[in-house]
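Enquirer: next come a sequence and a model predicted from it.
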Amino acid sequence: MKNFQKQYLTALFLALSFITSAQQKISLDDDWRFQFGHAANPDKDFDYGNKLLFHKSNVFETTVVNPKFIDTTWRKINVPHDWVVELPFVKSTTHEMDTHGYKPVGSAYPETSIGWYRKHFSIDKKDANKRFELQFDGIYRNATIWINGFYVGTNFSGYVGNSFDVTDYMNFESDNVLVVRVDATQAEGWFYEGAGIYRHVWLNVTNKFHIPQDGIFVHSEVQGKNASVTIETTLQNNNLITTNGTVYNLITDRNGKILVQTSEHKINLGIRKNITIKQKMKLTNARLWSVDDPYLYKVITVVKSGNHIVHQAQTRFGIKTVRFDANEGFFLNGKHLKIQGTNNHQDHAGIGSALPDYLQYYRIKLLKELGSNAYRASHNAPTPELLEACDSLGMLVIDEQRLLNSSPEYIDQFQRLIKRDRNHASVFLWSIGNEEQNIQGNDYGKKIAQTLLAIQKELDPTRTSTYAADMANEFKGVNEVIPIRGFNYREYAVADYHRDHPNQPLLGTEMGSTVTTRGIYEKDEIRAYVPDQDITHPWWASKAETWWKLAAENDYWLGGFVWTGFDYRGEPTPYKWPNISSHFGIMDVCGFPKNIYYYYQSWWTDKDVLHISPHWNWPEKTGQPIEVWVNSNADEIELFLNGKTVGKKVMPRNSHLKWQVNYEPGTLEAIGYKKGKKITSKVETTGTPYKVVLNTDKSILTANGKDATVFNVSIVDDKGREVPVADNRVLFALSGDAKIIGVGNGDPSSHEPDKCAEGAWQRSAFNGKCQVILLAGKTPGTVTLEAKSNGLFTASATIQIQ
């Protein structure tokens, strides 16, 4: 009987694998047309505001929403698309401009703050009886949407996506025309946000008896070595008659092997009604998801009507336990884990906010190599692919609401956020907001927090929430009701707060904020650079060593999140123009490590870390003292200059070592001993730039027009050593079906374009490095990238598109 059941389940699963007609998720990313409108002049905004668009349905005269409107002269683009990263830098004294990276978008720049998008697509007549839904994963911001001349809806948020049922408006005889007006005149944050349809767009085609968007919630309870898994499936009947059907679920391992199945639950659902069905399954010897073993199961949900499968969905999920203890700290699967987190905005060098999916994985991988185990999405809903990367690679996530607000709009955003993300194994904590100084400490904040916490518990009773408060030892407002007290800075007050409120777990939601410029070792107010060591921080923050020593050495600290993992556009600190980017990152906007990277890596990992800074190219300082820093987790270290000892020192835990060394060209070497094991590191005086070197993160890309890779570029001397002061301009040429989509170098004061004209891609190295981001085409074959610089040997690298 058991063998028969196994064969039956296997056959069933194979049958499900071949079902393609039950529903489709069609990408609408390609072949859009784009044109700027105008925020202050309707005549330049395609008469938006002059013509009547809302007085009757499908009355659009000769306006831009008319399907017959001629858009052939508009620019051809694919989404994701961020139009702001393409704009030039503009010097301005307005606060809005400096916080957003001196890009001309916002109320002062009406001619580049409205974007119109149009897309034509067709649908097969055989699907005429299906349900059609438009899904926008993210538009920045305030987007108004029409299809075939019908107003569909408005999505106010720049970060939380939305879906719209457009079944009644579909055209099966000719093109469907989708029109989106994006209004970025108002900012949501005080950092670079970009603008446009910067995440994916989908057309979901389903039966009218179906699972609605985010209609599945999978959660589990660990019971010894086993787990009880609950699947809550919402079904919706959009038919105009009562519909009968069944729903059941399968759980498979990561390879697709069926482990367990529920029985079929019968349903009788009225016209335009919803119902939620709870089904439970037992998993024996459950493999738990963790940051070191991010194991994911799959739930296959099957909906049938009239003995036909009408909807099938796959949900990846992980099984884990979390515990927040006010005195002992954080526990994942029963094991103590200090949270070693970073805060991050979503932009990257060269591409702004419109990241190919691969870049999400690339950035999380870099953070994992640093030793980070947690990511705070600051301060907004992340893109779904970021969470998928965190699920797959093993990175805990704080998922954050944009505003502490309980109006219908923001409640709707919060509900959509939770329902969208609650199946992600990586999400271990919700955040209901960040630094609302006007209300966080009063009764308004308390009442709003209580409302949001109640919504969170209703939609996801398996998790809890924090709030990022820039408050010291103050128990008022939000702090009175928030389950996990979040501290933004004020690390000096954590001990007192714990003393006074010993039953409330404490988390450093923003910590550190050392400002550094990669490869720079002197303060430079002209170019707006700060030294690349843990010495400079804003008045509200602290150095890395200050906060991490407290967090590492006190169990009541759950841990904390550094501000930030990566540099990001906007919020320049401590300078303004020409500085157009932050200096906060442990890595720069390209993901190149700064020296502070090695401080954190020393104490966040068990790797053998021994890093010397600064570089050793100082011809103008011969005979003068140079302050040498060593970041390491070795027990003791001896420093040598050209073979002569400079001294031996014991490494204080969670700290670093310093020597004063009179400069002479040659080799500066450190020898350390870690539990008796010898580890070494050195920096050398290099020669002059000799050639360009290309290194790619991966050499095989999928021929889907969406896969991407990063090429990191180095300038080296004739012995292959990177020249740490090189600033050579590098020109790039590409052959094969791929395209360059962005360039960068990590210079927070660079005004070079991130986007170049085709055939004119170039970027200057900044302290020896720059970066190119490549997007695959759809034709299999060989792609060659060539990088050349005047007077240097050229580099070339080949990748395969398959």
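Expert: Perfect, thanks for sending it.

Enquirer: every contact and neighbour count from this point should use C-alpha atoms.
Expert: Will do.

Enquirer: and the helices in the chain?
Expert: Ranges of helices within the chain are 2-17, 95-99, 357-370, 384-393, 408-421, 443-459, 494-500, 544-553, 595-604, based on DSSP state H.

Enquirer: what packs against the shortest one?
Expert: With contacts defined as 3 or more CA pairs under 8 Å, 6 or more residues apart in numbering; DSSP states H and E, helix 95-99 has no packing partner among the helices and strands.

Enquirer: return the set of buried residues in that helix.
Expert: Glu96, Met97, Asp98, Thr99 (16 or more other CA atoms under 10 Å).

Enquirer: can I get those residues in JSON lines including distance to Gln24?
Expert: Listed next are the buried residues of helix 95-99 as JSON lines, based on distance: CA to CA, whole Å:
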{"residue": "Glu96", "distance to Gln24": "42"}
{"residue": "Met97", "distance to Gln24": "42"}
{"residue": "Asp98", "distance to Gln24": "44"}
{"residue": "Thr99", "distance to Gln24": "41"}
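
Enquirer: try this one next to it:
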Amino acid sequence: MPHVFTGFKLAALLVLLSFTRGQAQSTEKLMLSGTGNDKTVKWQFYCTAGRNSGKWTTIPVPSNWELQGFGKYNYGHEKDTARGKEKGLYKYQFKVPAKWRGKAVNIVFDGSMSDTEVKINGQSAGLIHQGSYYRFKYDISKLLKYGKTNLLEATVAKHSANESVNDAERRGDFWLFGGIFRPVFLEALPAAHISRVALDAKADGSFKADVYTGGTAADEVVGQLYTLDGQKVGGEFRSPITAGNAAMRLQTTLATPKLWTAETPNRYRVAMTLRKGGQPVHTVNQRFGFRTVELREREGFYVNGTKIKFKGVNRHSFWPTSGRTTSKALSIMDVNLMKDMNMNAVRMSHYPPDDHFLEACDSLGLFVLDEVAGWHANYDTPTGTKLTEEMVVKDETHPSIVVWVNGNEGGHNFDLDPVLDRLDLQKRPVVHAWQVFRGTDTQHYINFDYGNGTHLQGHNVVFPTEFLHGLYDGGHGAGLQDYWEQMWAHPLSAGGFLWDFSDAGVVRTDRKGRSTPTATTAPMASWGRTARRRAATSPSRKYGRRYF
């Protein structure tokens, strides 16, 4: 029998308290899956082909099904004829509180590989979602049985029916997996609610936010800033709600705020409250940091008026025994290891990461390049536009994100650049990895003496978003001091990003647990994997300060 969620003892109900007059309704969050590879929930599962296929059994969610003994292992460079094109059928029964009747209830998937069709109680929740690494949601308010048992069914196709998705995500130099690999949850909002908060907090203390609302009409949106320990800073600021506007603009100024940088990751919290007739209706809390990011033409990157150079590394969302399903603990460990190696930046190669990784970068201090997927090929414009919007809406408030990347190594859809420009209230720089674009030169794996008289003596701000490949250039340590001294000395250099942080090899469940490396495994990459293992048991985590 499928598991029935009862009593709500296992539910994670996230209550966001109002700090305004009265008590606003909260956004309630009810987990349907676990939160990561260290906490999962069993769902019913049926794999259509490959190992353990053709029968109903169970699978932990979130997970990649290959690492759980199902389907077929595939690498991105394999021919299409050799690829596993199995599907996974999921079922899960759950209850929702009767008091949720009349609320706006969404089902939210943080990541599913790849095409995902969702049904609630036998009825379609909406169009099939195509694209693996992006948060998507459906309003299922009218499909639920309140106070009763509901049935969730999800069909996940490992190989997308959209060839541009396969080109952008599934034909790269990395392992291919299938499955619901990030959390799934319900969120319940009041009928009149705040649906999105976009904000821009500058180093001079100026703060502005665009607040998007949904449902029935309310009168105004009111904001209040707090320190993270709950102390008010400044007074309330507000905006009336006017018909026909997609978003309400709120503004205030905070004198001498503590600024966010990779060295001093100071943060604040803003509470946005929707009011009607003077009474609070819905409150959303969001953490943020005051900081100003600038790309100055023919000069470099500046954060809070200070020129910076990226001492960066590329990172896949990956763990050997669970594939792309990770955890908050692993994210914190990875960020600490990067900082222990004297790094100040990380590139999300080649897709948006888990939320908890960005939260670790916010709180511990790393500059982040967040990326629309694309590996030598790109999403078509309608698909790419939708996925880019999903990425920005989920990630836009993180102060750690200082640059958007539109695709990797030729996987750039130029139609998506205006989408990033339009959506991002902070107007962060947009780059194309491996390309000269908008005053930046991010070419990959350049020789040390490349382009004498051009390049670093040219007109663009130079920072290779990949250099010193862990295999092809002899390992990360080979010549790094020469590269870094050159980067430090030249005013046009903004640093660079090593490839890559750690080995992305898997512990094969089809080969008695034998570890299988990627095509790009290298001594430094293997060292990174070993350091990650040590970090789990060592209190010091001091392994790599020699690298930068």
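Expert: Received it, and whenever you're ready, just let me know what you need. The model shown is predicted, which means the values in this text are computed figures rather than measured ones.

Enquirer: select, out of the helices of the first structure, the one closest to Lys320 of the first structure.
Expert: helix 384-393 (12.0 Å; CA to CA).

Enquirer: residue range for the closest one in the second structure?
Expert: Mapped onto the second structure using TM-score structural alignment, helix 384-393 of the first structure covers residues 355-364.

Enquirer: rewinding a little: ok, so of the buried residues of helix 95-99 of the first structure, who is nearest Pro593 of the first structure?
Expert: The nearest member of the buried residues of helix 95-99 of the first structure to Pro593 of the first structure, counting by CA to CA, is Thr99 at 23.6 Å.

Enquirer: quick one: map Lys103 of the second structure onto the first structure.
Expert: Aligned partner of Lys103 of the second structure by TM-score structural alignment: Lys130.

Enquirer: from Arg182 of the second structure, how far out is the most centrally placed residue in the second structure?
Expert: Here the mean C-alpha position of the second structure is nearest to the C-alpha of Pro353 (CA atoms, centre = their mean), at a distance of 3.2 Å. Going from Pro353 of the second structure to Arg182 of the second structure by CA to CA, to the nearest Å gives 10 Å.

Enquirer: how about Arg315 of the second structure?
Expert: Taken as CA to CA, the span from Arg315 of the second structure to Arg182 of the second structure is 17 Å.

Enquirer: neighbour count for these two, which is higher?
Expert: Ranked by neighbour count (other CA atoms under 10 Å), Arg315 of the second structure and Arg182 place Arg182 first, with 29 against 22.

Enquirer: just give me the match in the first structure for the more buried one.
Expert: By TM-score structural alignment, Arg182 of the second structure lines up with Arg199.

Enquirer: give the contact list for that match.
Expert: Val79, Pro80, His81, Phe136, Asp137, Gly138, Ile139, Ala354, Leu355, Thr383 (CA atoms under 8 Å, 6 or more residues apart in numbering).

Enquirer: cutoff 7 Å now
Expert: Residues in contact with Arg199 of the first structure (CA atoms under 7 Å, 6 or more residues apart in numbering) are Val79, Pro80, Asp137, Gly138, Ile139, Ala354.

Enquirer: pretty sure Ile59 of the second structure contacts Trp43?
Expert: Yes. Contact criterion CA atoms under 7 Å: Ile59 of the second structure and Trp43 qualify, at 5.6 Å.

Enquirer: next, count neighbours for Pro280 of the second structure.
Expert: By the criterion of other CA under 10 Å, Pro280 of the second structure has 22 neighbours.

Enquirer: relative to Arg254 of the first structure, how far out is the nearest residue to Ala787 of the first structure once chain neighbours are set aside?
Expert: Using CA to CA, 6 or more residues apart in numbering and skipping the chain neighbours, the partner closest in space to Ala787 of the first structure is Phe732 (4.7 Å). Counting by CA to CA, the gap from Phe732 of the first structure to Arg254 of the first structure is 41 Å.

Enquirer: of these two, who's got more company?
Expert: Set Phe732 of the first structure next to Arg254 and count neighbours by other CA under 10 Å: Phe732 wins out with 19 against 13.

Enquirer: how much space between that one and Ala354 of the first structure?
Expert: Applying CA to CA, the value for Phe732 of the first structure to Ala354 of the first structure is 22 Å.

Enquirer: please apply the same query to Glu458 of the first structure.
Expert: From Glu458 of the first structure to Ala354 of the first structure the distance is 33 Å (CA to CA).

Enquirer: ok, the two, which is more surrounded?
Expert: More crowded of Glu458 of the first structure and Ala354, by other CA under 10 Å: Ala354, with 25 against 11.

Enquirer: wait, Tyr361 of the first structure sits on Leu387?
Expert: No. In this structure, Tyr361 of the first structure is not within contact of Leu387 by CA under 7 Å, at 9.5 Å.

Enquirer: counting neighbours, go ahead and name the busier of those two.
Expert: Taking other CA under 10 Å, Tyr361 of the first structure and Leu387 do not tie; Leu387 has more neighbours (25 against 19).

Enquirer: identify the residues contacting that one.
Expert: His424, Ser426.

Enquirer: now the residue lying farthest from the centre of the second structure: how far from His459 of the second structure?
Expert: Relative to the centre of the second structure, the most outlying C-alpha is that of Gly453, 38.7 Å out, by CA atoms, centre = their mean. Look at Gly453 of the second structure and His459 of the second structure: by CA to CA, they are 11 Å apart.

Enquirer: and what of Thr516 of the second structure?
Expert: Counting by CA to CA, the gap from Thr516 of the second structure to His459 of the second structure is 44 Å.

Enquirer: all strands of the stretch 651-800 of the first structure, in order?
Expert: Assigned by DSSP state E, counting those that start in this stretch, the strands in the stretch 651-800 of the first structure fall at 657-662, 667-674, 677-684, 691-696, 700-701, 708-716, 729-735, 738-744, 762-764, 769-776, 781-788, 795-801.

Enquirer: any chance of those strands in JSON lines, plus distance to Thr167 of the first structure?
Expert: Below are the strands of the stretch 651-800 of the first structure laid out as JSON lines (distance: least, CA to CA, whole Å):
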{"stretch": "strand 657-662", "distance to Thr167 of the first structure": "66"}
{"stretch": "strand 667-674", "distance to Thr167 of the first structure": "65"}
{"stretch": "strand 677-684", "distance to Thr167 of the first structure": "64"}
{"stretch": "strand 691-696", "distance to Thr167 of the first structure": "44"}
{"stretch": "strand 700-701", "distance to Thr167 of the first structure": "36"}
{"stretch": "strand 708-716", "distance to Thr167 of the first structure": "34"}
{"stretch": "strand 729-735", "distance to Thr167 of the first structure": "43"}
{"stretch": "strand 738-744", "distance to Thr167 of the first structure": "35"}
{"stretch": "strand 762-764", "distance to Thr167 of the first structure": "46"}
{"stretch": "strand 769-776", "distance to Thr167 of the first structure": "33"}
{"stretch": "strand 781-788", "distance to Thr167 of the first structure": "40"}
{"stretch": "strand 795-801", "distance to Thr167 of the first structure": "37"}
